[in-house]
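Engineer: Got a predicted model here, sequence first, then my questions.
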Amino acid sequence: MKKEFRSGCPISSALDVIGDKWSLLIIRDMLVKHKKTFKEISDSDEKIAPSILSARLKLLESYKLIFKTKVPDNKKENIYLLTEKGIRLTPIIIEFSLWGNSNMREFNEIDDIEGLNSDKTLIIQTVQDNYNSMLLNFQ
């Protein structure tokens, strides 16, 4: 499912993979909210269409940001988990959250997120540690 990149620029290359709103929201839901199944991800507030979700999951999997596996106690149900490459997007997700929190309140009712005003490095480490702890249950 790989596609052509617009250029060799690293910013452009990253945007070709995660630059649409859905990819970052999927990664956010997986990383922060620990959503793992197609249904859990599709039930997000943003109401992603199933066809778009399916396409984005395939895209993210093709670039090794996520991988698909089976639920340990239900071999029929797929779950999606972030790879280390996907987990390394944490600083970007946190930066977007901080920027949105500071700059979008005048335009939209922004949810208050507990701990968002803490030390950025601590937030990033906590999110990554929490995700990695959850991952241990699936290995």
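Structural biologist: Received it, and whenever you're ready, just let me know what you need.
Engineer: all contacts plus neighbour counts: C-alpha atoms, from now on.
Structural biologist: Fine.
Engineer: for this protein, what spans make up the helices?
Structural biologist: With helices called from DSSP state H, the chain shows them at 10-18, 21-31, 38-42, 50-62, 84-87, 90-103, 120-136.
Engineer: Centre of the chain to the longest one, how far?
Structural biologist: Meaning helix 120-136. Distance, stretch centre to chain centre, for helix 120-136: 13 Å (CA atoms, centre = their mean, to the nearest Å).
Engineer: List the buried residues in it.
Structural biologist: For helix 120-136, the neighbour count (16 or more other CA atoms under 10 Å) marks 123, 124, 127, 128, 131 as buried.
Engineer: Columns distance to residue 46 on top of those, output as CSV?
Structural biologist: What follows is the buried residues of helix 120-136, written out as CSV (distance: CA to CA, whole Å):
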residue, distance to residue 46
123, 24
124, 23
127, 21
128, 23
131, 22
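Engineer: alright, now check it against this:
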Amino acid sequence: MPRHRFRSACSIARTLEIVGDKWTLLLVRDLMWHGKHGFQALQRSAERVPTNILSERLKRLERWGLVRREPYQQRPLRHAYRLTDAGKALEPVLLQIMAWGHERLGGGRFDPATGQSRRPGRRA
């Protein structure tokens, strides 16, 4: 874990400094559930994260030990991004955010019966 001067002693505030922006948890979602592991695949997500932000967020997740970067091609050099155990530990948080959003905001593909996200075109 990098040295960091947190603005607060509160664990919620500290966690939000790492994963609380608009894009980070969406990247974790795509890595965890949508099988997207390459830079271009992550960029093609429905939310269309700008490339400069995607690059910065992946570096941040790697720096905090939530993602590891693995080369899979040499010429040109390309990397796959994989969640570490620490990154995978965010799954219950994502499930709760998804359930809250589905219940209060609608939309999405959340299946309250299973507590899981459904893929497009599949029925529960």
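Structural biologist: Received the coordinates, thanks. The model shown is predicted, which means the values in this text are computed figures rather than measured ones.
Engineer: With respect to residue 88 of structure 1, which of the buried residues of helix 120-136 of structure 1 is nearest?
Structural biologist: When the buried residues of helix 120-136 of structure 1 are compared for distance to residue 88 of structure 1 (CA to CA), residue 128 wins out at 8.2 Å.
Engineer: wait, isn't that closest one in contact with residue 85?
Structural biologist: No: using CA atoms under 8 Å, residue 128 of structure 1 makes no contact with residue 85, being 11.7 Å away.
Engineer: just the helices of structure 1: most buried one?
Structural biologist: Of all the helices of structure 1, helix 21-31 has the most neighbours on average by mean count of other CA atoms under 10 Å, namely a mean of 19.
Engineer: Have a look at how far, on average, that one is from structure 2.
Structural biologist: Compared with structure 2 after fitting, helix 21-31 of structure 1 deviates on average by 0.5 Å (mean CA distance after the TM-score superposition for structure 1).
Engineer: tilt between that helix and helix 50-62?
Structural biologist: For helix 21-31 of structure 1 against helix 50-62, the angle by axes from the mean of the first three to the mean of the last three CA atoms, to 10 degrees is 70 degrees.
Engineer: for helix 21-31 of structure 1, packing partners?
Structural biologist: helix 38-42, helix 50-62, strand 74-82, helix 90-103, helix 120-136 (3 or more CA pairs under 8 Å, 6 or more residues apart in numbering; DSSP states H and E).
Engineer: residue range for it in structure 2?
Structural biologist: Using TM-score structural alignment, helix 21-31 of structure 1 lines up with residues 22-32 of structure 2.
Engineer: Next, the contact list for the most centrally placed residue in structure 1, please.
Structural biologist: For structure 1, the residue nearest the mean C-alpha position is residue 27 (0.7 Å; CA atoms, centre = their mean). Residues counted as contacts of residue 27 of structure 1 (CA atoms under 8 Å, 6 or more residues apart in numbering) are 82, 86.
Engineer: Go again with 10 Å.
Structural biologist: When contacts are counted by CA atoms under 10 Å, 6 or more residues apart in numbering, residue 27 of structure 1 is found next to 18, 33-35, 41, 57, 60, 65-66, 81-82, 86-87, 89-90, 93.
Engineer: and what of residue 11 of structure 2?
Structural biologist: Contacts were defined as CA under 10 Å, 6+ apart; by that measure residue 11 of structure 2 touches residue 17.
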